[in-house]
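[1] One predicted model, sequence on top.
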Amino acid sequence: MVISRSDVMVSCGRKVDSCMNEVEKKQPHRDMFHNRREIECLLTASQIRSRQHLIETMLSCIRQLFEYNIAQRRRILKLLEQVDREDLTRGLGVGWGSIHGILVHLMNTEIYWIDTVLRGVETERVLSEECEDMDAISKHWSRVEENTRNLLSDVNEAYLQNVQSVRWDGTIISFTVAKALLHVATHEIHHRGLVIGLLRQMGYDPPDVNML
């Protein structure tokens, strides 16, 4: 969400006209040009402060979502250490085949968005054969998590509004950094729910991962 003065003025236009009517009633002797300029400046400043507050709130929420994901991820990984490898790699008819496949997909998705798209760094993807057990998966994910934390510590309100673009199947897709980060966070939440459902189907007792 990039804020420009013209955007703000368009959104405030009706408010300016309404305020002008009130001023004209109370101070008919005043120069209307100066009245309008004063009102426009006041409304513009107010609108910018409001937008800025929203952006600051969004950044706080994004960081909280990632901290929540990291905390719940660790709980799930700890449980998966007790799951038979056969159950981890069993084909269950889901998009990534198995729980093991979902975990590798989640790591590579985070690498793609955080490193490749947002940081502009070509980080090698995690190969399925490199993740023979949960210990290997946890080590790979620690590296992914470190890069994500580094990015989040550097993010500020201005950077959050930057527009990035990627090309998928010949089509250019544009989005703000904020939207990309929200996508990464909600993507993991979705797949974590899938993993929990699969674990329950196999008779395991996954932890409660609600935020509250």
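    Received the coordinates, thanks.
[2] When you work out contacts or count neighbours from here on, use the C-alpha atoms and nothing else.
    OK.
[3] Mind listing residues that contact the one helix or strand residue 101 maps to?
    Element membership for residue 101 (DSSP states H and E) is helix 99-110. For helix 99-110, the surrounding residues in contact (C-alpha atoms under 8 Å, 6 or more residues apart in numbering) are 87-90, 96, 125-128, 131, 137, 141, 144, 148, 184, 188, 191, 195, 198.
[4] Second structure for comparison follows:
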Amino acid sequence: MACIEHIQVSVDRKGVDMSDDAFRLMEYVTFLKHRYFDVLSKLSWEDLVRNRDASFSSIRDVFLHIVNVEDSYINYILAKKGGKYTPYDFNKFNSLDAIRRQMDEVEAKTKRCLSSITAEELAAQFEWTRFDGAAMRGRGEDIITHLALEQIHHIGELICLLWQMNVEPPHIGWLQYLSQTTPAHVKG
């Protein structure tokens, strides 16, 4: 079996605006977040907060991390609020209603930010300091794309945790999502 050590793919965008892809990914993640919240809301609170030795100890904490990273990347870095962003104390979210309120609040702020972001801001370089002190830098468009991918990684984690509980995840892949949400006149 061959081992590929390094693959480099270079794509000439030829003036194609890729920012629409970043926004579509964010719409997809929001769609998935709501599907997963609906499934999680049917679980017992004990199942949601049980330590499962995941990236964040419980299903609640993994889900709140998905909300938290959106809040930090969009509503602090891109919205240029500056200052030190404080990660959520997951234990303060002691009910599904509290989690839902936080998700709705963050999504409303995200919608306001992304609906007003300019092409110049999408192309601009942003600098920030991560929670661990590392200096970071990225273009606005890349920050949005990174955020969507980060959230999708953790949705994958929720899939595994639900499978371990014999609960069917409500997952819909990217292509299936596009086929369900793209108007017929755009599909060709």
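    Here it is on my side, so go on. For clarity, every value in this text was computed on a predicted model and none was experimentally measured.
[5] So after superposing, what's the score?
    A TM-score of 0.78 describes the superposed chains when it is computed by TM-score structural alignment, normalised by the length of the second structure; 161 aligned residues with a C-alpha RMSD of 2.1 Å.
[6] How are the strands of the second structure distributed by residue range?
    Applying DSSP state E to the second structure gives strands spanning 125-129, 135-139.
[7] Among those strands, which comes closest to residue 170 of the second structure?
    strand 135-139 (32.2 Å; C-alpha to C-alpha).
[8] what does that closest one correspond to over in the first structure?
    Aligned by TM-score structural alignment, strand 135-139 of the second structure corresponds to residues 172-176 of the first structure.
[9] Out of the strands of the second structure, which one sits most buried?
    Stretch with highest mean neighbour count among the strands of the second structure: strand 125-129 (a mean of 16; mean count of other C-alpha atoms under 10 Å).
[10] related to what we said a few turns ago, only whichever of the contacts of helix 99-110 of the first structure are buried, select them in PyMOL.
    Selecting the buried subset of the contacts of helix 99-110 of the first structure in PyMOL, with 16 or more other C-alpha atoms under 10 Å as the burial test, is done by:
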select buried, resi 87+88+126+131+137+141+144+148+184+188+191+195+198
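[11] ok, the residue most central in space within the second structure - contacts?
    Nearest to the mean C-alpha position of the second structure, counting by C-alpha atoms, centre = their mean, stands residue 151 at 3.0 Å. With contact taken as C-alpha under 8 Å, 6+ apart, residue 151 of the second structure is in contact with 29, 66, 69.
[12] Could you pick out the longest helix of the second structure?
    helix 140-164 (DSSP state H).
[13] in that one, what counts as buried?
    Neighbour-count burial for helix 140-164 of the second structure flags 140-152, 154-155, 157-162 (criterion: 16+ other C-alpha under 10 Å).
[14] Now, the contacts of helix 99-110 of the first structure that are in helices?
    Among the contacts of helix 99-110 of the first structure, the members falling in helices (DSSP H) are 87-89, 137, 141, 144, 148, 184, 188, 191, 195, 198.
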